[in-house]
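Asks: after the sequence you'll find the predicted model.
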Amino acid sequence: MSTVTLAPSAFATLFLLFTVIPLSTTAVLDAYYYDQRCPQADKIILETVRNASMHDPKVPARILRMFFHDCFVRGCDASVLLDSTPGNKAEKDGPPNISLRSFYVIDDAKAKLEPACPQTVSCADIIAIAARDVVVLTGGPYWNVLKGRKDGRVSKAAETTNLPAPSLNVTQLIRSFAKRGLGTKDLVALSGGHTLGFSHCSSFEARLRNFSSTNDVDPSLNDVLAENLRKKCLKPNRDANAGEFLDSTSSIFDNDYFIQLVAGMGVFESDQSLFSDYRTRWIVESFARDEGLFFREFTTSMLKLGNVGALEDGEVRLNCRVPN
């Protein structure tokens, strides 16, 4: 297993975004929200995330995915952190989220923040800040996270069906993102988060056998990659944890994901479709050529994603796993 590459210079490369953005819910997020309320918040979260990443190289990809899965269902309200109860199956137990991990990192950050700033920093903001930190710690761009989200009280596993599936085509992906106020460029830029990704075979094995009436294997899949994946994933003898990294530099946040798509090496059908479709191909090609452009567009899109459904009238949970 490769280790997380820490980038000492990453924090020096600042894409400073101090904008205050009004939300459709009338809530307002502010880069300076905790400057007076809890000035040590960012430092506490960064130290927690850094320590966890050093002990487990899977943490960065898991935290980044957690942020996306939280914001895409009910908006960025930390509903993905709530535990199921006897009367309610929560988001984290919905089929697309069964493989989400590293909730303990958010729990640890919250446990350190409460004594320092009681009932001040929301769990939703912790996820958003942690997502930025894992990008920076793996060599990606820095941005000023807009803060002031409140935590929601509702979490329903049934709503996780709204998460984009790895088998969607570009038309379906564009529609899904548009429902959250995100455009086509946001779709491609945020998909670049897969540069840190790993997937189990179950998410892409449909591409490897009986793909269609005319093709056993998805014809858009690179022949060498297809053979490699078939060896790893086809039942009955595969390892329970078998899968594939979504780019060739899995511990580094870079533009290799897009380079892989140009080469036909996208693991997910949805990923490779971004290069196959004329509406998104040119964006993929531009990000593959210019890593700096990808970094700038990624930070812009992460700010927009962090804006989705942010609550003004929620709460600040004392424990991220249960409502107050």
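Replies: That came through, no problem.
Asks: hey, let's count contacts and neighbours off CA atoms from now on
Replies: OK.
Asks: where do the strands sit along the stretch 201-324 of the chain?
Replies: 243-245 (DSSP state E, counting those that start in this stretch).
Asks: could you pull out the helices for it?
Replies: 223-233, 256-262, 269-276, 278-289, 291-306 (DSSP state H, counting those that start in this stretch).
Asks: quick one: the ones you listed as TSV, columns for distance to Ile44 and mean neighbour count too.
Replies: Formatted as TSV, those follow (distance: least, CA to CA, whole Å; neighbours: other CA atoms under 10 Å):
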stretch	distance to Ile44	mean neighbour count
helix 223-233	40	16
helix 256-262	31	24
helix 269-276	35	23
helix 278-289	33	18
helix 291-306	20	20
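Asks: adding another structure so you can compare the two:
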Amino acid sequence: MALLIAVLTLVLLVSASTSPAIALSLNHYEKTCPDVESIVAKAVERATMKDKTVPAALLRMHFHDCFIRSGGPTWEVPKGRKDGRTSKASETIQLPAPTFNISQLQQSFSQRGLSMDDLVALSGGHTIGFSHCSSFQNRIRNFNATHDIDPTMHPSFAASLRNVCPIKNKAKNAGATMDPSSTAFDNTYFKLILQGKTLFSSDQALLTNPKTKGLVYKFASSKQSFEKAFVNSMIKMSSLNGGQEIRKDCRVVN
């Protein structure tokens, strides 16, 4: 898990905007900072020992970065992505929402050169982390004119979520983990989809298309297949590029 977090963080150090990859390299920092991988790995490992939510936070941040502007499996990270100089909260509207149906998801991913295979593999990142009630409230109350609860959601699972997220919820951080093994990067997420026990409409939407449904079954039955696909899609998404500079200090523009 520490290595997974480390490579995600390393990508973030050279993050940028969304356009095809430009001159990325596995040894980009070989001369300027040859120990960068080990430095990042150690720093993130220390942070994770203090806070187990760090892996999910980094994965989410990396996904958001690539979509807006630009334990587990390990891989060589192509480095040298250029940082952007602009950050706008309004651009978060470009992110795929947890309420998206399969058509909306496909459009969102295809606009960035990502395929349906990438969509399913990257959705597997939901195997770690936590969600606030607001992201799945639509499924557990007033779902539509016919059903109060989303009929694709397992009844006992829906009941547990309604207890966690009462109507007059006053708990600031109320919500639920993405799956029971939320600190382990595994293929549990895909098994939960088949059981109707995932949080988001966008998760369950993967069963509404023959292509994505087939991949859900494949990844649910084989952790190895999921991890291989996830690595390939992460490298592909990480290669979205188009910034203006590689920062000397990641906290400020050059």
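Replies: Good, I have the coordinates. The shown structure was predicted, so the numbers you read here are calculated from the model rather than taken from an experiment.
Asks: let me see the TM-score of these two.
Replies: With the length set by TM-score structural alignment, normalised by the length of the second structure, the two chains reach a TM-score of 0.90; 241 aligned residues with a CA RMSD of 1.8 Å.
Asks: and for Pro22 of the first structure, the neighbour number?
Replies: Neighbours of Pro22 of the first structure under the rule other CA atoms under 10 Å: 12.
Asks: please apply the same query to Asn169 of the second structure.
Replies: Residues within reach of Asn169 of the second structure, counting by other CA under 10 Å, total 12.
Asks: likewise for the one 4 residues further on?
Replies: Taking other CA under 10 Å as the criterion, the count of residues near Asn173 of the second structure is 10.
Asks: before we move on, what about the one 5 residues further on?
Replies: Taking other CA under 10 Å as the criterion, the count of residues near Met178 of the second structure is 23.
Asks: from Cys320 of the first structure, how far off is the alignment partner in the first structure of it?
Replies: Aligned counterpart of Met178 of the second structure in the first structure: Leu246 (TM-score structural alignment). Note on Leu246 of the first structure: its distance to Cys320 of the first structure, by CA to CA, to the nearest Å, is 30 Å.
Asks: show me the contacts for the aligned residue in the second structure for Ala288 of the first structure.
Replies: Using TM-score structural alignment as the criterion, Ala288 of the first structure maps onto Ala220 of the second structure. The contact partners of Ala220 of the second structure, by CA atoms under 8 Å, 6 or more residues apart in numbering, come to 187-191, 226.
Asks: Three-state assignment for the residue nearest the centre of the first structure, please.
Replies: Nearest residue to the geometric centre of the first structure (CA atoms, centre = their mean): Arg65, 2.8 Å. Recorded secondary structure, Arg65 of the first structure: helix (DSSP: H, G, I helix; E, B strand; the rest coil).
Asks: what do we get in the second structure for it?
Replies: Per TM-score structural alignment, Arg65 of the first structure is aligned with Arg60.
Asks: how close does that match get to Ala171 of the second structure?
Replies: 23 Å.
Asks: burial measure for the aligned partner of Glu30 of the second structure in the first structure, as a count.
Replies: Using TM-score structural alignment, the equivalent of Glu30 of the second structure in the first structure is Asp35. Asp35 of the first structure is flanked by 11 other residues according to other CA under 10 Å.
Asks: with the second structure superposed, average distance for the helix or strand containing Asp35 of the first structure?
Replies: Per DSSP states H and E: Asp35 of the first structure is located in helix 34-37. Compared with the second structure after fitting, helix 34-37 of the first structure deviates on average by 1.8 Å (mean CA distance after the TM-score superposition for the first structure).
Asks: roughly how far out does that helix sit from the chain middle?
Replies: Centroid displacement of helix 34-37 of the first structure relative to its chain, using CA atoms, centre = their mean, to the nearest Å, is 26 Å.
Asks: stretch 27-46 of the second structure now?
Replies: On CA atoms, centre = their mean, the centre of stretch 27-46 of the second structure falls 23 Å from the chain's centre.
Asks: just the buried residues of it, please?
Replies: For stretch 27-46 of the second structure, burial by neighbour count (16 or more other CA atoms under 10 Å) applies to 37, 40-41, 44-45.
Asks: can you tell me which of those residues lies closest to Leu95 of the second structure?
Replies: Ranked by distance to Leu95 of the second structure (CA to CA), these are led by Val44 at 25.6 Å.
Asks: so what's the residue opposite that closest one in the first structure once aligned up against?
Replies: Mapped onto the first structure by TM-score structural alignment, Val44 of the second structure lines up with Val49. Counting by CA under 8 Å, 6+ apart, Val49 of the first structure touches 105, 109, 130, 133-134.
Asks: average offset between whatever helix or strand Val49 of the first structure lives in and the second structure?
Replies: Per DSSP H and E: Val49 of the first structure is located in helix 41-55. Superposing on the second structure and averaging over aligned pairs (mean CA distance after the TM-score superposition for the first structure), helix 41-55 of the first structure comes out at 0.4 Å.
Asks: ok, Val120 of the second structure - contacts?
Replies: Val120 of the second structure neighbours (CA under 8 Å, 6+ apart): 206, 212, 215-216.
Asks: oh, I was asking about Leu119 of the second structure
Replies: Contact analysis of Leu119 of the second structure by CA under 8 Å, 6+ apart lists 105-106, 109.
Asks: can you check Gly71 of the second structure too?
Replies: By CA under 8 Å, 6+ apart, Gly71 of the second structure lies in contact with 1-4, 184-185.
Asks: can you redo the helices of the stretch 201-324 of the first structure as CSV with distance to Thr160 of the first structure?
Replies: Below are those laid out as CSV (distance: least, CA to CA, whole Å):
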stretch, distance to Thr160 of the first structure
helix 223-233, 25
helix 256-262, 25
helix 269-276, 18
helix 278-289, 25
helix 291-306, 17
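Asks: closest to Pro164 of the first structure out of those helices?
Replies: Once the helices of the stretch 201-324 of the first structure are compared by CA to CA, helix 269-276 is nearest, at 8.9 Å.
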